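Peer 1: got a predicted model here, sequence first, then my questions.
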Amino acid sequence: MANQEDFKHNEIVTDTPQVETGNVASVSAVKRKLSARHVQLMAVAGAIGIGLFVGIGGVLAKAGPIALTLGYMFYGLCFIWPLTLHVGEMCAWLPIRGSLFGLATRLVDPALGFAMGIDLES
């Protein structure tokens, strides 16, 4: 059983190197914080997802289940799967803090990263 001395030192365990600044070690860690922009984006994404789910009903009634299934398979195999593989390759080759926006800023152009929705350079 753990005693109180085991819980005295609250250390952040990361793979990033620590930089000594005087007698305090600073660590760049990701903070768990949602801003209003993040909440609005999740709400919009949820509304779009529900709209697409409800919109499937009309296509299902007109074309049937086979056409709908083939359409989803085509879209998934031709667009979503290659995109996921490419993003995985970029993240494995260049692991940086951030997301796809940071990769676009770093690998293509800062203007593309800004146009995708966020400017990581400022």
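Peer 2: Now that the structure is in, tell me what you want to look at. Numbers count the residues shown, from 1 in each chain.
Peer 1: all contacts plus neighbour counts: C-alpha atoms, from now on.
Peer 2: Will do.
Peer 1: just give me the longest helix of this protein.
Peer 2: Ranked by residue count and defined by DSSP state H, the top helix of the chain is helix 36-63.
Peer 1: could you identify the helix or strand that succeeds that one?
Peer 2: As assigned by DSSP states H and E, the chain's next helix or strand after helix 36-63 is helix 65-75.
Peer 1: helices and strands around the helix or strand just after that following helix, which ones?
Peer 2: Remark: after helix 65-75, the chain's next helix or strand is helix 81-93, criterion DSSP H and E. Using 3 or more C-alpha pairs under 8 Å, 6 or more residues apart in numbering; DSSP states H and E, the elements in contact with helix 81-93 are helix 100-107.
Peer 1: report all helices and strands that the next helix or strand after the helix it packs on contacts.
Peer 2: Using DSSP H and E, the helix or strand that follows helix 100-107 towards the C-terminus is helix 110-115. When contacts are defined as 3+ C-alpha pairs under 8 Å, 6+ apart, helix 110-115 sits against helix 100-107.
Peer 1: which parts of the helix it packs on are buried?
Peer 2: Phe101, Gly102, Leu103, Ala104, Thr105, Arg106 (16 or more other C-alpha atoms under 10 Å).
Peer 1: A further structure is provided below for comparison with the first:
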Amino acid sequence: MKQWIKVMMLIALSIIWTGSNMQASAEQILPEGSFLVAQDDTQADEDSYRQERMENLQKQHKQEAEALRAKHKTEMQELRDKHKTEREALHNEIKQDKKQMREQRKEENKAQRALKKEERKSSKKISKGKKTDSDD
């Protein structure tokens, strides 16, 4: 029976010894708190992913905003050019109308002067004719 107790003690000691060695080797492989470190690494990875995603979204937003600004600028320039050509066309039309009005007034004035000249000539003839009648 003493031998039986000795065998049991040896088995218990070997189990304890093996268990402590296993714990020691486990600590060498994964130091204490390594699970927390792994969680921290995972959290850091998630944070860096979120940060990178946020930066990419900001870049994308900035590019979209820049594209919209460029599009708006182009549209506004096209509108300015369109209005400018319309204004120039209207200005030229007004200029042409003024020129035609001036020409028309010149023609009317010329006709009035010619008419007045004819009236004077005819009135002189009439007055000469009256003088000759009264002289008789």
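Peer 2: On my side now, so go ahead. Keep in mind it's a predicted model, so treat the numbers as computed, not measured.
Peer 1: TM between them?
Peer 2: Once superposed, the chains reach a TM-score of 0.24 (TM-score structural alignment, normalised by the length of the first structure), with 37 aligned residues with a C-alpha RMSD of 3.0 Å.
Peer 1: mind listing what's buried in the longest helix of the first structure?
Peer 2: Residues of helix 36-63 of the first structure include none that count as buried (16+ other C-alpha under 10 Å).
Peer 1: what does stretch 47-67 of the second structure give?
Peer 2: So stretch 47-67 of the second structure, judged by 16+ other C-alpha under 10 Å, has zero buried residues.
Peer 1: which residues does it contact?
Peer 2: Contacts to stretch 47-67 of the second structure, defined as C-alpha atoms under 8 Å, 6 or more residues apart in numbering, come from no residue at all.
Peer 1: chain center to it, what's the gap?
Peer 2: Its chain's C-alpha centre and that of stretch 47-67 of the second structure lie 18 Å apart, by C-alpha atoms, centre = their mean, to the nearest Å.
Peer 1: would you mind measuring from Glu118 of the second structure to Lys124 of the second structure?
Peer 2: Here the distance between Glu118 of the second structure and Lys124 of the second structure works out to 10 Å (C-alpha to C-alpha, to the nearest Å).
Peer 1: what of Ser48 of the second structure?
Peer 2: Ser48 of the second structure is 111 Å from Lys124 of the second structure, by C-alpha to C-alpha.
Peer 1: so which elements touch the helix or strand hosting Glu20 of the first structure?
Peer 2: Assigned by DSSP H and E, Glu20 of the first structure belongs to strand 19-21. Packed against strand 19-21 of the first structure by the contact rule (3+ C-alpha pairs under 8 Å, 6+ apart) you find strand 24-26.
Peer 1: which strands and helices sit next to the strand it packs on?
Peer 2: strand 19-21.
Peer 1: what comes up buried for the strand it packs on?
Peer 2: Result for strand 19-21 of the first structure [16+ other C-alpha under 10 Å]: no buried residues.
Peer 1: show me the helices in the second structure, by range?
Peer 2: Using DSSP H, helices in the second structure cover 2-29, 34-135.
Peer 1: the inter-axis angle of the longest one versus helix 2-29?
Peer 2: When you say that, I think you mean helix 34-135 of the second structure. If you take axes from the mean of the first three to the mean of the last three C-alpha atoms, to 10 degrees, helix 34-135 of the second structure sits at 20 degrees to helix 2-29.
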